[in-house]
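In: Pasting the sequence and the predicted model now:
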Amino acid sequence: MGDVMVQLRILPESVDVNLKDLRVAITASIEKLCTINEVKEEEIGFGLSALLFSVIVPDEEGKIDSVENAISSVKNVSQVDTRDVTLI
């Protein structure tokens, strides 16, 4: 078994959420579960932006779910979507 790269899109609860603070909180919640490869911001529209996290996790059952659950439990996170999973 190898590793997989997972691209996640995280939506904040509102346009008032500070994305830099949210990025720090998410990073702290998942840094022991995976390796963070890249973080970007994506404009959605009407002032709302999403965070795009690219993370590397072991190719084992439940690993992606544990990362998603950790992110979902962070304050001011509205939604977590897995956009892509690639074996590396």
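Out: Received it, and whenever you're ready, just let me know what you need.
In: going forward, measure contacts between C-alpha atoms and count neighbours the same way
Out: Noted.
In: Any idea how many residues pack against the closest residue to Gly47 other than its chain neighbours?
Out: Leaving aside its sequence neighbours, Gly47 sits nearest to Val15 (CA to CA, 6 or more residues apart in numbering; 6.1 Å). Under the neighbour criterion other CA atoms under 10 Å, Val15 is assigned a count of 14.
In: try this one next to it:
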Amino acid sequence: MGKVAVKIKLMPSDISINLEEIRYQAEKIMPDYAKIVRHEIIPVAFGLNALLLTIIMPDQSPDEVVEKLEKIEGVESLEVEEVGLI
């Protein structure tokens, strides 16, 4: 079984949410088989930023990772932007 890189964009529930804290929480709750290898804060609109995570994991459904990330306090929504074999 190969590995994939999954890019997930997390939107905060409010402009005042600390995205570095969300990244820290995401690293703490990642399953053992998944690892955040890159994070980026990207502007969206009117001062609102999003957190873009790149996660390396086995070639399987990212549903468990997505469910864990959705439970982080301050995350309004998230979107799997890209999945690619590495």
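Out: In hand now; what should we look at? Just so it is clear, the structure is predicted and the values come from calculations on it, not from any experiment.
In: In the lengthiest helix in the first structure, which residues are buried?
Out: Determined from DSSP state H, the single longest helix within the first structure is helix 19-30. By 16 or more other CA atoms under 10 Å, the buried positions in helix 19-30 of the first structure come out as Leu19, Leu22, Arg23, Ala25, Ile26, Thr27, Ser29, Ile30.
In: residues in the second structure aligned with that helix?
Out: Aligned by TM-score structural alignment, helix 19-30 of the first structure falls on residues 19-30 of the second structure.
In: Mind listing residues that contact the matching stretch?
Out: Applying CA atoms under 8 Å, 6 or more residues apart in numbering, the external contacts of stretch 19-30 of the second structure come out as 12, 35-36, 39, 41, 50-51, 65, 68-69, 72-75.
In: Can I get these in JSON lines including distance to Val83 of the second structure?
Out: Formatted as JSON lines, these follow (distance: CA to CA, whole Å):
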{"residue": "Pro12", "distance to Val83 of the second structure": "22"}
{"residue": "Lys35", "distance to Val83 of the second structure": "14"}
{"residue": "Ile36", "distance to Val83 of the second structure": "14"}
{"residue": "His39", "distance to Val83 of the second structure": "15"}
{"residue": "Ile41", "distance to Val83 of the second structure": "19"}
{"residue": "Ala50", "distance to Val83 of the second structure": "18"}
{"residue": "Leu51", "distance to Val83 of the second structure": "17"}
{"residue": "Val65", "distance to Val83 of the second structure": "13"}
{"residue": "Lys68", "distance to Val83 of the second structure": "18"}
{"residue": "Leu69", "distance to Val83 of the second structure": "16"}
{"residue": "Ile72", "distance to Val83 of the second structure": "22"}
{"residue": "Glu73", "distance to Val83 of the second structure": "25"}
{"residue": "Gly74", "distance to Val83 of the second structure": "24"}
{"residue": "Val75", "distance to Val83 of the second structure": "21"}
